[in-house]
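# Turn this into a model:
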Amino acid sequence: MKNKFNRRGFIGIAAMAGAGAAFGGLPQWSFAGLQDGKPAILGGEKAYTAGFASWPVFDTTEEQALISVLKSGKWGRLDGPILAEFEKTYADLNGASHCLGVSSGTAALTTILGALGIGPGDEVVIPVYTFIATYNVVVLNYALPILVDTDIETFQMDVKKAEAAVTAQTKAIMPVHIGGTPADIDALMRLGEKTGIPIIEDACQAHLAEWKGKKVGNFGLAGAFSFQSSKNLNCAEGGAVLTNDAGFARTCYTFHNQGQGGTGTSYGTGLGTRATNLRLTEFQGSLLLAQMTRLQRQVETRTENANYLTELLADIPGIEPAKWYPGTTRSAYHLYMFRYLKEHFHGLSRGKFVDALNAEGIPCDPGYGQMNRDAYVTGLASNSHYLRMYGEKAMKEWLERNQCPQNDTLTGEQSLWFFQTMLLGTRENMEQIAEAIRKIQKYAKQIAKA
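Purely as a prediction, here's the structure:
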């Protein structure tokens, strides 16, 4: 089944499936007769009938924060104090020395690569199982993105294969804490120490996730976070760079501020040889401070519900939640990722399983696809700029290097997601999700023939 999922689709589903009402209430689920009734896709009663509330959760806290900035007349980074307050608060929350607010998660990655001077001839090692932004920031610098296969049980980048992908041209290794669960950080840091190559954490989905009790984004040279509207902490569009390297923090600030290191307006040309404007605004900083007042409580709720759901799903053959590496002490659960093994559902295809679950009123999606096989990515091999820089032979070899058979299996027939907002409900909701899956499993043969 071709994966038709994209970020716009995710935002739409997240908005539909959001578990916080506009002023903070949680939806009530309504299930009836799950064990004995037919699945909705076969004409039975829909498992979920109450309808989903919206995301994000907000109340007068956000309203007052925005009005305060509006009335101040100081709306931008170079004018007001709010963004600096957010940066200090977010750095402290994550145990980091420095935080730089930027205009998106993509901008955070762009800033980091810009500060590193990544450019033509360089290679950046990234996972194949990730949102396209991880790839885009490399290509925008005319560097080569080297796609690494997936550890199928964890959905994370296979570090052993990442090590094999390193060459003399590798200038950064950029793992993604996909779904909000940490990648294999200890193995990645050993790889970084062994090769002398900086580790850049794409933590855009991983707000407050932890490895051995320490927040992600603190292990490599820098970490990138996103505050886009589907994220667990959001201001519609925004991002942040975390780092514990004071010099690198200054370089990142300079890069994101047109090469100018100061906090005021300047008519000079700045430092370095290239930079851009990726500044966050005071409005977004104020929204983030307001959203952070409920972030910890939401994290705890997701964790409790996800852990309970995992216990329940353990009793259903063919449903395998993504495993954690031993050092993980907390997932952000931006996504609840699991594998669907159709042999335990009488051969019912993943596509029909998703249709049946969606028919019950439970949003579920296959998620990311086979990036390395998509025309958007493979077309790079015939891009005129890349052919001029690297040559036709090198670009053909690049295509061959990007074979990812484990990811093909995972994304082709197994991977599924629930969304973070679904984990903000009650324990009963988790029981109802599991019961709905059992109902589909019981009627899998009939659904397959429908």
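
# CA only for contacts and neighbour counts going forward, please
Fine.

# Give me the residues contacting stretch 192-206.
105, 109, 134, 170-182, 188-189, 216-217, 219-227, 231-232, 239, 331-334 (C-alpha atoms under 8 Å, 6 or more residues apart in numbering).

# Swap in 6 Å and give it another go.
Stretch 192-206 has contacts (C-alpha atoms under 6 Å, 6 or more residues apart in numbering) with 105, 172-177, 179-180, 217, 220-226, 332, 334.

# One more, so I can put them side by side:
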Amino acid sequence: MSARQPLEFPAWPQYGDEERAGLHRALEQGQWWRMGGSEVESFEREFAEYHGAGYALAVTNGTHALELALEVLGVGPGTEVIVPAFTFISSSQAAQRLGAVAVPVDVDLDTYCIDVAAAAAAVTSKTRAIMPVHMAGQFADMDALGKLSADSGVPLLQDAAHAHGAQWQGKKVGDLGSLASFSFQNGKLMTAGEGGAVLFPDAESHEQAFLRHSCGRPRGDRTYRHRTSGSNFRMNEFSASVLRAQLGRLGGQIDTREQRWPELAKLLAAIPGVVPQGTDDRADRNPHYMAMFRLPGVAEDRRNELVDELIARGLPAFAGFRAIYRCDGFWEKGAPEEAADAIARRCPRSELLSAESIWLHHRTLLGTAEQMHTIAEIVADVVAHA
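Take a look at the predicted model:
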């Protein structure tokens, strides 16, 4: 296949008779609210089991999943949450909207995940949570983070929005002893357009989250006894029915992406000026939410132009995330006292990734082995003319 021929990657989202049957099942049960239907509770059981967790709670979206989990951990005004500087901004805004201060720390330049030493240096008496983000499906160093959590007494909240089905040394996300949040937004590895979930290792935290996600109202309440503060983060029955079908597809899709990424990464690494995201061998199952690489030395504006050129050549390409402290929204509420340039000086690797990184939609990794060569040819051609 020539690099000049049009590319036809698998469409996303993927769906079929399983999703149709689920929607019909949800419709015909006559109860479309989670308190009367069965789809949300069934999805929660299935999702928790798939990820090795004791409990799961389905919610409206991935940002709400983070916010709810942080609230369960005691995050609020006067507290701090440590987050990687290179991430989607929901990681910080979930804490900031609770009145907490988000403290950005640097990431590893190979895996793009939180730098554990930088996180350790940022812990204070006000720190209530450390939030590793499993970037593009690559686990953060959970061994070192687990030790940091045990030594400091600060709990972890895994932002697993990219990590459905991931494993760390044979353990699934929910089997690592900490809370974990997921997103089911339209581009995610499984989706109902929107949606989210939180995994819990124990019944107590799960029950607290249930109350807070349902306006503080317990199950079966008929007298409006709101036991806690909260909001309405409840998932509807239709979304849950689609997600049950999507969960059934996930394993096979991960298998395909696990085959394709090593092929593509090897091809990308052979292109002068291209460095693919690295892997940690302890992460023995990576769902590859993104095919990520960087162009060392390229300026941000030029990187953005290259993304446009890749799109014009048929690749679903995107610019990497901006470092969160480089976004105006970060400074609106719950920002640290440091100025952006001061944070940048202690986050040099996040600065580089913010300017140099590019990612391809995970549906590219559902393509054929031949298409991996075509992707690399296009990237090589565009970079060579940069």
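
# ok, back up a step: just checking, which of the contacts of stretch 192-206 of the first structure belong to helices?
Those of the contacts of stretch 192-206 of the first structure mapping onto helices are G105, per DSSP state H.

# From the contacts of stretch 192-206 of the first structure, which land in strands?
A172, I173, A222, G223, A224, F225, S226 (DSSP state E).

# Quick one: neighbours of the counterpart of L83 of the first structure in the second structure, just the number.
Structural alignment (TM-score structural alignment) places L83 of the first structure against V40 in the second structure. Residues lying near V40 of the second structure (other C-alpha atoms under 10 Å) number 28.

# Help me confirm that V40 of the second structure comes into contact with A240.
Yes: checked against C-alpha atoms under 6 Å, the pair V40 of the second structure and A240 is within contact range at 5.0 Å.

# Going by residue numbers, what spans are strands in the stretch 151-300 of the first structure?
156-157, 170-173, 200-202, 210-211, 214-215, 222-226, 239-243 (DSSP state E, counting those that start in this stretch).

# what range in the second structure matches the first one?
Mapped onto the second structure using TM-score structural alignment, strand 156-157 of the first structure covers residues 113-114.

# Give me the distance from that stretch to the chain's centre.
Computed by C-alpha atoms, centre = their mean, to the nearest Å, the separation of stretch 113-114 of the second structure from the middle of its chain amounts to 12 Å.

# same deal with stretch 315-322 of the second structure?
That offset, for stretch 315-322 of the second structure, works out to 15 Å (C-alpha atoms, centre = their mean).

# end to end, how far does it reach?
Distance across stretch 315-322 of the second structure, first residue to last, is 21 Å (C-alpha to C-alpha, to the nearest Å).

# Relative to the first structure, which residues correspond to that stretch?
Counting by TM-score structural alignment, stretch 315-322 of the second structure corresponds to 362-369 in the first structure.

# which residues are contacting the matching stretch?
Outside stretch 362-369 of the first structure, the residues that reach it (C-alpha under 6 Å, 6+ apart) are N3, T411, S415, L416, W417, F418.

# Does the residue lying closest to the second one once chain neighbours are set aside belong to a helix, a strand or coil?
It stands for T411 of the first structure. Counting by C-alpha to C-alpha, 6 or more residues apart in numbering, G369 is the residue found nearest to T411 of the first structure once chain neighbours are left out, at 5.4 Å. Following DSSP: H, G, I helix; E, B strand; the rest coil, G369 of the first structure is assigned to coil.

# Now do G369 of the first structure: how many residues are near it, please.
23.

# doesn't G137 make contact with P287 of the second structure?
Yes: if you go by C-alpha under 6 Å, P287 of the second structure and G137 touch, sitting 5.4 Å apart.

# okay, the top helix by length along the first structure sits on what stretch of the second structure?
Criterion DSSP H: the longest helix present in the first structure is helix 295-313. Under TM-score structural alignment, the match for helix 295-313 of the first structure in the second structure covers residues 250-268.

# For R438 of the first structure, which of the strands of the stretch 151-300 of the first structure is the nearest?
The closest of those to R438 of the first structure is strand 156-157. By C-alpha to C-alpha, the value is 27.5 Å.
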